[in-house]
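Enquirer: next come a sequence and a model predicted from it.
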Amino acid sequence: MIGFDYGTSNCAVGVMENGAPQLLALGEHGRYISSTLYAPSRDVIVNWLHKKLPLAEQPAFQSQRTRQLQKGQGALRELVLDGYPTELSFGQQALKDYLQEPDEGYYIKSPKSFLGATGLLPQQAELFEDIVAAMMSNIKTLTEARLGRSVNQTVIGRPINFQGLRGEESNRQAIEILTNAAKRVGFKDVEFQFEPVAAGFEYEASLSTETKVLVVDIGGGTTDCSMLLMGPKQAASHDRTADLLSHSGERVGGNDFDIAFALKGIMPSFGLDSMLKIGKPIPANSFWQAMSINNIHNQTEFYSAANARFLEQLVRDAEQPELLKRLLTVQKNKLSYRVVNAAEQSKIGLTDSTEQLVNLSDIDKGLSLNLDREGFAKACNRELSAITALMTDAIAQACCEPDVVFVTGGTAKSPVLNEFLRQQFQHTPIVIGDHFGSVTAGLTRWANKIYS
């Protein structure tokens, strides 16, 4: 049995050893695998997955994906003839493969962000299920290699809400995709636990008295808050329903901070806030679409042929055409992930320094920018306000104030976020957990409890 954090930014696996959860080192990835996948062609993902599935699963999968597998075979033949690799890559290697040739292949970051998207067509849902299954298959293989035995029971973390709109329908859709993918790759028993609750379980192991804990999990795709009654007595129970005092959650997380930082910090150098020759501002919609890497519709619109023609006209009409040419380069070479990744790496760098130099000379020769913490805080004002509303809502629902605030999630490493949280809870102790590992550890504890 394992605890499985299939996260928006990273994936991790935990097992119980000597009564305590341990996060596994998974091959060259270490304890955390970036939630990314790269395929030389989108059409070959289904073929790669088919080969990796347990033998018992292959016939049913083949009958369900006959057309896609045939299409993938054609794509594979073309790749071989052209001398391209045919394997998928994951984690940091996926990012490296994408950055080598951004306009070739198929790269996806944080597929979890899309699972609750409204209006998914059946073929889109099938594609995401196959992407998730491919990532889970890779992680399951690495886990079993590390442990030297098979694993077939898991507890997977889930946010309170996968999507803000049509909440319950989105949640149902996302859970169905995750369940189908997990069972397809060989997990026989699959359960889910709210990610902030799981993080709370890990913190609970350190408590000696009954405590009201507000867990604030600022993850890659969502921020989730849970007010929990915790302590030694509660930890012994298999039914924690009465201890879960309130929940709140919204799709605002590290990806949104990265996008906001890219939009406000980088896009002005690509023409955002500049002017047309007629004295009117440049339309901002294309900049937002370019950076919205977690929105299928926006990315489709940005990379459409119609938008390419629109941007070419903007270049002709702009007071500073050299800036708009950079946006056109992003469009023509599919560089949205490249720009948002630059903002993300700057955000991470600003954890230990107050300024970061961003080199974008691969987009335009000599282009480099200075980004700083103050600019990051201003860029993310909307996201910080949304987190404030979630924490306030969780406290109001619980009808009580927390004794302690337990904070986890990779985004919470930022000094800007730390200062923001301390301003919100000036008279309440704040405990900072393992930014990346608390959820996995809690999921592992819960798996051990329900499957033992």
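Expert: Sure thing, it's come through.
Enquirer: use CA for all of it now, contacts and neighbours both
Expert: OK.
Enquirer: what about the strands in the stretch 301-450 of the chain?
Expert: Counting by DSSP state E, counting those that start in this stretch, the stretch 301-450 of the chain has these strands, from start to end: 355-359, 368-372, 404-408, 430-432.
Enquirer: okay, now the one to match up with it:
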Amino acid sequence: MTACGLDFGTSNTTLGLHGAGEPRLAALEGAADTLPSAIFFPRQGEPLVGRAAMAAYVEGQQGRLMRSLKSVLGTSLIDETTPVGRQRLGFRAVIGKFLAEVKARGEAAAGGELREVVLGRPVHFVDGDVAGDARAQEVLGSIARDIGFAELSFQFEPIAASLDYERQVTGEELALIADIGGGTSDFSIVRIARSHAGRADRASDILANEGVRVGGTDFDRQLSLAMVMPALGHGSPLKRKGLSMPVGIYQDLATWSSINRLYDGRTARTIRELEREAAHPDLVARLARAVEDERGHGLALDVEAAKIRVAEAGETVLDLAVLEAGLSVGIAHADLVRHTGLLAERIAGRIASCLATAGLAAGDIDALFLTGGSTRLAHVRAAIGACVPTARVIEGDTFGSVGTGLAIEAGRRYG
């Protein structure tokens, strides 16, 4: 029997296996050990997950794409239903279908049934709501049991990442683990030592945990609202003096979990009415096309890809020809920093609290271990690094450190 660690992420999911030998990440889509947390329900046939789900949507297949599934945990949406083809499914069932497929693919890689799992969880599913946080964990655990896990437990995601990092060290050190993912940013201060790795109880080595519900999808949203949505009329005036286009429509269009609520027919009619009242109807016509043609998820994917290109190359051009021939928006790194800088500051602001809880000064931290996709953003890295300026910066496996660490923990708990 093989124990496993499941890192169900807002943007990507991994599954770590711990049988004989070293922990390893299961191949979940072809040779890839990461699976985008996306599911596509076609009009006919079985749902698709991961890259196949997003490809089906981009290729224009008729159906429903859902992404950032983890973001509904801890919200009232988890108890609601959503239209999928000719039926309505609860969000619990949607998450269950996705995770059941992850489990099945993990079992294919392991060569046997997976019955024991350590589930990764953010330090806070929900900011400032202890009851909501506990509820989110309970729901995730319930879904895991429903899909066939007989034994399960939880571990904080940054603690899991620290277990992966610990395999690299030779001495003892204090490490700040920064896991900046798609939906949350989490920090742990951990005493790291190879000699401690086999201990059954590591509680004394965990000095502090902190987190905030800010992640990569929030950066996408802010970038979309600031740089893309104005081309669709966001912030533009109506003919009646003192009135402008309603903000809510644009906020929903820029937010993964809210895009589908625009496709109800009523919203399209409202936008066409606003187009007649708009001072710049040509801009609002683009918004109407985005909603009527159900281009919202495609726009969100394009904004995310543009953010990554800006992070890597410093600038990019976002092609919006699907809404109007020749339409595009240029985005530079300065734009990304200007419109998402406050998010980076909010993330880094949790480090001071983490240090205070541990009773440490910034100079006491020996190493800063970075994992999670949003650590690729230079201004996020800079904001975090400035909080512990003397620490060595260690690059973890961007998407795999948490899953690997959860596998290590699964081996310890269930091996």
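Expert: Arrived safely, thanks for sending. Because the structure is a prediction, the values reported are computed rather than measured.
Enquirer: before we move on, back to that, what's the most buried one of the strands of the stretch 301-450 of the first structure?
Expert: Between the strands of the stretch 301-450 of the first structure, the one whose residues have the most neighbours on average, counting mean count of other CA atoms under 10 Å, is strand 404-408 (a mean of 22).
Enquirer: just checking, Leu114 of the second structure touches Leu6?
Expert: No - the pair formed by Leu114 of the second structure and Leu6 falls short of the contact definition of CA atoms under 8 Å, at 11.0 Å.
Enquirer: of these two, give the one with the bigger neighbour count.
Expert: Set side by side, Leu114 of the second structure and Leu6 show unequal neighbour counts under other CA atoms under 10 Å, the larger going to Leu6 at 29 against 21.
Enquirer: does the counterpart of the more buried one in the first structure count as helix, strand or coil?
Expert: Under the alignment by TM-score structural alignment, Leu6 of the second structure pairs with Phe4 in the first structure. Taking DSSP: H, G, I helix; E, B strand; the rest coil as the rule, one finds Phe4 of the first structure in the strand state.
Enquirer: in the first structure, what residue corresponds to Asp186 of the second structure?
Expert: When the structures are aligned by TM-score structural alignment, the residue of the first structure matched to Asp186 of the second structure is Asp224.
Enquirer: against Leu214 of the first structure, how distant is its match?
Expert: Asp224 of the first structure sits 10 Å away from Leu214 of the first structure, taking CA to CA, to the nearest Å as the criterion.
Enquirer: same question, Glu168 of the first structure
Expert: Summarising the geometry, the distance separating Glu168 of the first structure from Leu214 of the first structure, computed by CA to CA, is 23 Å.
Enquirer: the two: which is more packed in?
Expert: Neighbour tally, Glu168 of the first structure and Leu214, criterion other CA under 10 Å: the higher count belongs to Leu214, 29 against 14.
Enquirer: that one - that's part of a strand, no?
Expert: Yes - in this structure, Leu214 of the first structure lies within a strand as judged by three-state DSSP.
Enquirer: what sits against it?
Expert: The contact partners of Leu214 of the first structure, taken as CA atoms under 8 Å, 6 or more residues apart in numbering, are 225-228, 395, 402-406.
Enquirer: if we go to 6 Å?
Expert: Contact analysis of Leu214 of the first structure by CA atoms under 6 Å, 6 or more residues apart in numbering lists 226-227, 402, 405.
Enquirer: for Lys70 of the second structure, what are its contacts?
Expert: Contact analysis of Lys70 of the second structure by CA under 6 Å, 6+ apart lists Thr10.
Enquirer: which position in the first structure pairs with it?
Expert: With TM-score structural alignment as the criterion, Lys70 of the second structure pairs with Lys112.
Enquirer: now do Ala27 of the second structure
Expert: With TM-score structural alignment as the criterion, Ala27 of the second structure matches Ala25.
Enquirer: count of residues packed around that match?
Expert: For Ala25 of the first structure, the neighbour count with other CA under 10 Å is 17.
Enquirer: equivalent analysis for Ala226 of the second structure, please.
Expert: 17.
Enquirer: counterpart of it over in the first structure?
Expert: Taking TM-score structural alignment as the criterion, the aligned counterpart of Ala226 of the second structure in the first structure is Lys264.
Enquirer: what sits against the residue mapped onto Ser328 of the second structure from the first structure?
Expert: Aligning on TM-score structural alignment places Ser328 of the second structure opposite Ser368 in the first structure. With contacts taken as CA under 6 Å, 6+ apart, Ser368 of the first structure has the following neighbours: 358-360.
Enquirer: measure Ser368 of the first structure to Met291 of the first structure for me?
Expert: Distance, Ser368 of the first structure to Met291 of the first structure, by CA to CA: 18 Å.
Enquirer: ok, now Asn285 of the first structure?
Expert: When distances are taken as CA to CA, Asn285 of the first structure and Met291 of the first structure turn out to be 10 Å apart.
Enquirer: which residues of the stretch 151-300 of the second structure fall in helices?
Expert: Taking DSSP state H, counting those that start in this stretch as the test, the helices found in the stretch 151-300 of the second structure are 157-166, 216-223, 247-253, 266-277, 281-292, 296-313.
Enquirer: save these as TSV, and put in mean neighbour count and distance to Arg381 of the second structure too.
Expert: Listed next are the helices of the stretch 151-300 of the second structure as TSV, based on neighbours: other CA atoms under 10 Å; distance: least, CA to CA, whole Å:
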stretch	mean neighbour count	distance to Arg381 of the second structure
helix 157-166	27	16
helix 216-223	22	13
helix 247-253	18	27
helix 266-277	16	39
helix 281-292	21	34
helix 296-313	19	11
